[in-house]
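[1] only geometry, no sequence info:
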């Protein structure tokens, strides 16, 4: 390389150096895996400032041509081939780009464990076990579909027959009067949350979430630049009055709550707190997003009044799905809200996936209008209650004072607190080594000494076996009560 480059002086010096070094690399002078001159040495050779060489190497790094090893130097990337006409993309660099933040590492591990060939008992994923799925009902729904059904694009808000069926279902089962024009079909409740965030919020906005909560585990908030303000979940839900001082400091744009058999604590927000939350919403003009996967699972069959059913002013955006009451694989969720925002989110959904697939919507419409749907809900409640009783009985049998928890009367989760002298990482690692996986508390909020046992996925005969495995995994740890008594 010459000291005085002949390249046009309109190009910055560091770019000239980067271009020349790239050509030398592609010509094979510096093959893949070789080391470039140090920044100091190249600066002296070219009679430029070291910062100019640093900027040039930064250009090569951004292009994926080189990689830096701290304390060692700058190395030509293995993705650069000796053939000057070929160069592979640096996929590692691409994988680190984009505005979507990755899922929590433990969440990724959990999904890898349950999808692997290892014989893991799954107390981590919130779905129904095979014995709770309405298989015959779904088969009947499929058989009764018309053979000549149109299989093209659906209405961007969702299949009209499904939205009409859903409108009737919401009124009959959840006390919500919502016309089909104010409903949007989504790919489960998670897409519903994503659409609300992407359509209705801006980077820098502040929102209230529960602590702990499922929402805490979603990187979409922070990927979108949303500031989350957690409020602790008490035995009967969050304290709505805690929102007021937060709003005065942060100008809260939205409140996200899961008031009924809350994920992960299983708590039920009291009617008084629901009324107060609605009052705060209308006083300060803050919309509420009600995430309601579980209200139909109340084990004794009592109707739980949803926030949306109590909402007389239209401040609640209601989301739910069939994932926790029929089958997660259908990927049928929905949003009920003011028509203006439903149209806005339908437009965004169209940009993402051009509307929801037809066949799951037809099946869901048949399910919701089936005469057997109510019987299925009764069977589901009985089955979930049986699973809850099994896991509670097993925990009390094996752990006594080592684990404490509150018994829920609906939903699919048990929120447990360790009374064991060990770190969250130690306990999770030992559990996995014994063939059981659960959700550690830190991925759901700030509770490091808690964990969530989701009892809906395991078959009945696996529940006691899973709790026994957990007991075996923790036998070597001392209890806090013993140590400090």
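    Great, that's in hand. In this text, all values refer to a predicted model and were calculated from it rather than measured experimentally.
[2] drop to CA atoms for contacts and neighbour counts, all remaining ones
    OK.
[3] who touches the helix or strand hosting residue 466?
    Following DSSP states H and E, the helix or strand that holds residue 466 is helix 460-474. By CA atoms under 8 Å, 6 or more residues apart in numbering, the surrounding residues in contact with helix 460-474 are 121, 387, 390-391, 394-395, 398-399, 427, 430-431, 433-436, 455.
[4] Just the buried residues of it, please?
    Buried residues in helix 460-474, counted by 16 or more other CA atoms under 10 Å: 460, 462-464, 466-471, 473-474.
[5] now stretch 115-134
    120-129, 132-134.
[6] For the contacts of helix 460-474, pick the one with the most neighbours.
    Ranked by neighbour count (other CA atoms under 10 Å), the contacts of helix 460-474 have residue 455 at the top, with 32 neighbours.
[7] With residue 209 as the reference, measure out to it.
    In this view, residue 455 and residue 209 are 24 Å apart by CA to CA, to the nearest Å.
[8] And for residue 140?
    40 Å.
[9] Comparing the two, which residue is more hemmed in?
    Taking other CA under 10 Å, residue 140 and residue 209 do not tie; residue 209 has more neighbours (23 against 15).
[10] Show the subsequent helix or strand relative to the strand or helix carrying that one.
    Using DSSP H and E, residue 209 falls within strand 206-211. With elements assigned by DSSP H and E, the helix or strand that comes after strand 206-211 is helix 220-223.
[11] contacting residues around that next one?
    With contact meaning CA under 8 Å, 6+ apart, helix 220-223 is reached by 99-101, 194, 197, 227-228.
[12] putting a second one here so we can go through both:
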């Protein structure tokens, strides 16, 4: 969010007036659009209300804005001496790709405001948890001689080979280089599936709650979403059968290990039952597996893909939750015909991912330092989880309840009193802490997802203190 520069010799009111005039001239504030009230804009920009009054007076004097009793302040309908600019508001409200949901936009606005927040909403690793030294060592010791032109839209061949070995050794998945597509993170894999393998009006089944509910890309593609209840064993295959019978679902989207947001792990028996059910119905499973390598104690159960007998499972993974989200390295393991179709679409989008991060990822996956990094990561995440859980028990006691996850990055908390998510989020922002309300993931109000991987160890206790203050204020109202 723009703010006036207090070190600039130009008065604050003049900076604000110039900024608003520029936005009007560029069509970002088209004729007839309403401006914030003086008090609200003063709060947003961190200035006195009198400064906004003076800025508005300047713009009124120049004929740029007008104030009408009962209607507030708006841009004048006719701006004399100015050529009309496109009404960009109408353009950005159009298009088929929907904007983020309101709660997510509210969180993003808070982050971009520049105010200090303890961020339990961000589901990525803290900088100190990434393999920075390992990557630096690769760059020092491995000469880079690859051409920097357009690469293979399916992905850098040495990286696909490294992913094949990685999946076989650590996840028990048999794959070939030709059955791997390198993507810009898991989310691009989901996007390609919705755009290339599904049609508007198609129905899919997703877990409830699920990270998929937080992605407008499904609604943008005209996909109908139907929820599958997540319990301690995972989803019930009989629910899949019922949805297929009633809605002819085309795909089932699952996150069996340390499910986002609940942290639950699907039982081995349930995995077999779900796979058998989908094979019988002839519908594919999209298995998203971002967290398995964060398993704190024992190894995470093998993915459903490892049991796949006839190519029914599209398996998605990435380095975002175990190495670095900024590398933007993800992958999909799928039948070759599917990979060819998605690679063709990928070439139309961006001609493939940049070669340099793929080169780094290939060396990282084959490096002897990967296993020690993963061990350190698991220890650090377990410590953060335990600190957050203890702080929640100490500050809120029976007001919240949660299952202690054995992997992943998140605590899924149930608030044991009736609240409104909107009020809780606003109070959290007021107290300086961010988190994601459960309704973003498809549940009724009264749940929150608290991610503990982004904040430092020292920040977690302070952040829970702030969350507790926000919750107590919300419950008291």
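    Cool, got the structure. Treat the numbers as computed from the prediction; the structure is a model and nothing was measured.
[13] related to what we said a few turns ago, what span of the second structure is the helix holding residue 466 of the first structure aligned with?
    Counting by TM-score structural alignment, helix 460-474 of the first structure falls onto residues 457-471 of the second structure.
[14] And the matching stretch against the first structure, how far off on average?
    Compared with the first structure after the fit, stretch 457-471 of the second structure shows a mean deviation of 1.1 Å (mean CA distance after the TM-score superposition for the first structure).
[15] per the alignment, residue 356 of the second structure corresponds to what in the first structure?
    Matched by TM-score structural alignment, residue 356 of the second structure corresponds to residue 359 in the first structure.
[16] Tell me which residues touch that match, please.
    Residues in contact with residue 359 of the first structure (CA under 8 Å, 6+ apart) are residue 151.
[17] cool, and residue 479 of the first structure?
    401-402, 419-421.
[18] remind me, longest strand of the first structure?
    What stands out as the longest strand in the first structure, according to DSSP state E, is strand 227-234.
[19] Flag every buried residue along that strand.
    Per 16+ other CA under 10 Å, strand 227-234 of the first structure contains these buried residues: 227-233.
[20] how about the helix or strand just after it, aligned to which bit of the second structure?
    Going down the chain from strand 227-234 of the first structure, the next helix or strand is strand 237-238, by DSSP H and E. Under TM-score structural alignment, strand 237-238 of the first structure corresponds to residues 234-235 of the second structure.
[21] what sits up against that stretch?
    By CA under 8 Å, 6+ apart, the residues outside stretch 234-235 of the second structure that reach it are 207, 228-229, 256, 264-267, 270, 274.
[22] Let's see the PyMOL selection covering just the buried ones among those.
    Remark: buried members of these, expressed as a PyMOL selection using 16+ other CA under 10 Å:
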select buried, resi 207+228+256+264+265+266+267+270+274
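[23] which among the contacts of stretch 234-235 of the second structure gets closest to residue 316 of the second structure?
    Relative to residue 316 of the second structure, the closest of the contacts of stretch 234-235 of the second structure is residue 256; by CA to CA it sits at 11.8 Å.
[24] and residue 439 of the first structure, that's in a strand?
    Yes - under DSSP: H, G, I helix; E, B strand; the rest coil, residue 439 of the first structure sits within a strand.
[25] any idea what it aligns with in the second structure?
    Match for residue 439 of the first structure (TM-score structural alignment): residue 436.
[26] State the distance from its match to residue 123 of the second structure.
    10 Å.
[27] Over to residue 272 of the second structure?
    Separation of residue 272 of the second structure from residue 123 of the second structure (CA to CA) stands at 29 Å.
[28] do the same with residue 309 of the second structure
    Note on residue 309 of the second structure: its distance to residue 123 of the second structure, by CA to CA, is 33 Å.
[29] same deal with residue 330 of the second structure?
    Relative to residue 123 of the second structure, residue 330 of the second structure is positioned 16 Å away (CA to CA).
[30] Also residue 445 of the second structure?
    Applying CA to CA to residue 445 of the second structure and residue 123 of the second structure gives a distance of 20 Å.
[31] Contacts only, for the counterpart of residue 131 of the second structure in the first structure.
    Aligning on TM-score structural alignment places residue 131 of the second structure opposite residue 134 in the first structure. The contact partners of residue 134 of the first structure, taken as CA under 8 Å, 6+ apart, are 326, 376.
[32] Now for residue 144 of the second structure, how many residues are close by?
    12.
[33] residues near the residue in the second structure that residue 112 of the first structure lines up against, how many?
    The equivalent of residue 112 of the first structure in the second structure is residue 109 (alignment by TM-score structural alignment). Other residues lying near residue 109 of the second structure total 12 when counted by other CA under 10 Å.
[34] ok, now residue 174 of the first structure?
    19.
[35] Equivalent analysis for the one 5 residues further on, please.
    The local packing count at residue 179 of the first structure equals 17, with neighbours defined by other CA under 10 Å.
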